[in-house]
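Below are the sequence and a predicted model for it; my questions follow.
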Amino acid sequence: MASIQIRKYRDDDAETVKEIFTLGMSEHVPSSFMHVLKQPLTQMVLMCIFCALMTSSKSFLLPILAVTLFLAGTRQFVVYMFNKYIDTTLRKDLNNICVTYVTQKDSCFWVAESDGRVVGTVACLPAENAPGCLELKRMSVCRSHRGMGIAKALCRTVADFTRDRGYPAVVLYTSVVQTDAQKLYETMGYEKIREFVAPELTAKLLNFTLFEYRLDLQRDNQKD
C-alpha cells in the first residue's frame, strides 16, 4: 500500500486541486439525473408528453422520440447545472486558495499526497451559518485512491485543527445524491441536524435536498 501524507496546501498544488474538485463533482451527474427522474414533476411531464402525442399522432414512434429527446435534454440540463457550480467555485474560493484559506484566521487547506502525487483535498474555515464552529469544505479523493482511509484521515485532520483552536464543533453540508459522503461522515461521528431544499428555483422544483451535519467535539472529548 502506498504511503499517504496529509500536508498543508502549497501554491504548486493549485491545478491538481482544481482537477480533483472538478472530477469529483462531475461524478455526481448520473445520480443527480436519476434523482430528477424520480421526482413527481418530471414523471408528470413525461406522462403528459407521451399521452398528448400518442393521442394526436396515433403512433408510438413520435411520443417515444419526444420522450427520448426530453430525457436527453434533462440530462444536459443536469450537466449544465453542475458545470455552472464548478465554474463558480473555481472562480471564487479555489481561484486563490491561499487568500481564501491559508492566510485567513482559523482557516486551512490540506492535501493528501501519495508517492508525491496529490490525491485528495479538504479545507475548513469559520462557518457563516453556524457561529462559533468551523465548516469542513472541499472534501474530495481521487477515485483511484478511495478505500484507503484517505477521506477519514482528512476528516480527522479538520477535527484536530478545529479542536486545537478551541471551537466546539465542525459543520458541513452535503446533498441528497452524495450518499457515499453521507456514510463517511456518519462513520466519523457526524450527526445530521438539518435537511433543507437548496434555495434556487430549479432545486425547489426538483426537490434537491441539502443536509447539514455536525461533529460535536466537546462530546467526543467527554467520551475520550
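On my side now, so go ahead. Residues are numbered from 1 along each chain as shown.

can we go C-alpha only for contacts and neighbour counts from here?
Will do.

In contact with A181, which residues?
Residues in contact with A181 (CA atoms under 8 Å, 6 or more residues apart in numbering) are T174.

Against R146, how distant is it?
According to CA to CA, to the nearest Å, A181 and R146 sit 12 Å apart.

Near the residue lying closest to Q5 once chain neighbours are set aside, how many other residues are there?
Leaving aside its chain neighbours, Q5 sits nearest to E113 (5.1 Å; criterion: CA to CA, 6 or more residues apart in numbering). As a burial measure, E113 scores 18 neighbours (other CA atoms under 10 Å).

Second structure follows, compare the two:
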Amino acid sequence: MLYSQVSFIFLPFLHSMCYFMTKSFTLTFCAPFILMGARYYYSRKVILNYLDCALHTDMADIEAYYMKPTGSCFWVAVLQGQVVGIVAAQGREDDNTLELRRMSVDSRFRGKGIAKALGRRVLEFAMLNNYSAVVLGTTAVKMAAHKLYESLGFRRVGDTEDYTLPGMTRSLLERLFFQIRYSRYRLQLHEE
C-alpha cells in the first residue's frame, strides 16, 4: 500500500529526472518497468529465502519443534482427504504465553471457516494448558487475516514498519525494493 502511494507521487518526478539526465525517451519510458522488475525480483528472492529458512528449521522437523515439547502442538485441517490448512502452537515458559505460529490455509479453501476453526483449536489448547495469553506475529498484507485474528479476540499490540524476515540479507537493494510490516497481536486469557 505504502509502495503504491510513494510510486504515484514519485513516478512523475522519476520520469522528469530520467529524461532530464538522459535525454532519452526510450529510457524514460522503460524506467518504470525496470523498477517494477527489480521490485518483483527482490520480493521473490526474499520470500523464497524465507520459505527456505522455514523449511530448514521448524517445518523440517515438526515433531521436534511442536509435538514433543510439552505445551506445544501442531494441527492439520483435512477436507475430503486433502490437507487444506495448518497451524502450530509453541509454548513459551518465560512469560507463560502460547505463540500461534504457521497458520496457513490453501488459497482454494479460504473463506470456508477453516482458519477460524484452526485458531479456535489453538485457543482451546491454550486454555486447557493454563496459558495466561496467546500471542502471534504476522506479516499478512490481506486485511482478512487481521480481521480473522480480531474476530478470535486478539488485539493488536504493536507494529514494526520495516521488519526483517528470516533469511533476508538486508542488502541495500533488498531494503530499497522490499519492505514489510510486522504486526503483533495478543489475546489475554487470564491474569497470572
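Structure's in. What do you need? Note that the coordinates shown come from a computational prediction; the quantities given were computed from them, not determined experimentally.

ok so the residue nearest to Q5 of structure 1 is a strand residue?
Yes: membership of E113 of structure 1 in a strand is supported by DSSP: H, G, I helix; E, B strand; the rest coil.

Alignment lookup: it to structure 2.
Aligned by TM-score structural alignment, E113 of structure 1 pairs with V78 of structure 2.

and the longest strand along structure 2, which residues are buried?
Determined from DSSP state E, the single longest strand within structure 2 is strand 82-92. Across strand 82-92 of structure 2, burial judged by 16 or more other CA atoms under 10 Å covers 84-91.

what about it, how far off from structure 1?
Mean deviation of strand 82-92 of structure 2 from its aligned counterpart in structure 1 after superposition (mean CA distance after the TM-score superposition for structure 1): 1.0 Å.

From the contact counts, what lies against that strand?
Counting contacts by 3 or more CA pairs under 8 Å, 6 or more residues apart in numbering; DSSP states H and E, strand 82-92 of structure 2 packs against strand 73-79, strand 97-105, helix 114-128.

what's the last one aligned against in structure 1?
Put plainly, it is helix 114-128 of structure 2. Going by TM-score structural alignment: helix 114-128 of structure 2 matches residues 150-164.

Now that stretch: buried residues?
Buried, per 16+ other CA under 10 Å, within stretch 150-164 of structure 1: 150-151, 154-155, 157-159, 161-163.

Also stretch 191-199 of structure 1?
Result for stretch 191-199 of structure 1 [16+ other CA under 10 Å]: buried residues 191-192, 197-198.

and what of stretch 34-44 of structure 2?
Buried, per 16+ other CA under 10 Å, within stretch 34-44 of structure 2: 38-39, 42-43.

Just the ones of those in strands?
Among the buried residues of stretch 34-44 of structure 2, no member falls in strands (DSSP E).

Any chance of CSV for those, columns distance to F178 of structure 2?
As requested, the buried residues of stretch 34-44 of structure 2 are exported to CSV (distance: CA to CA, whole Å):
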residue, distance to F178 of structure 2
A38, 10
R39, 7
Y42, 7
S43, 6
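
what's the counterpart of K147 of structure 2 in structure 1?
Checking TM-score structural alignment: K147 of structure 2 goes with K183.
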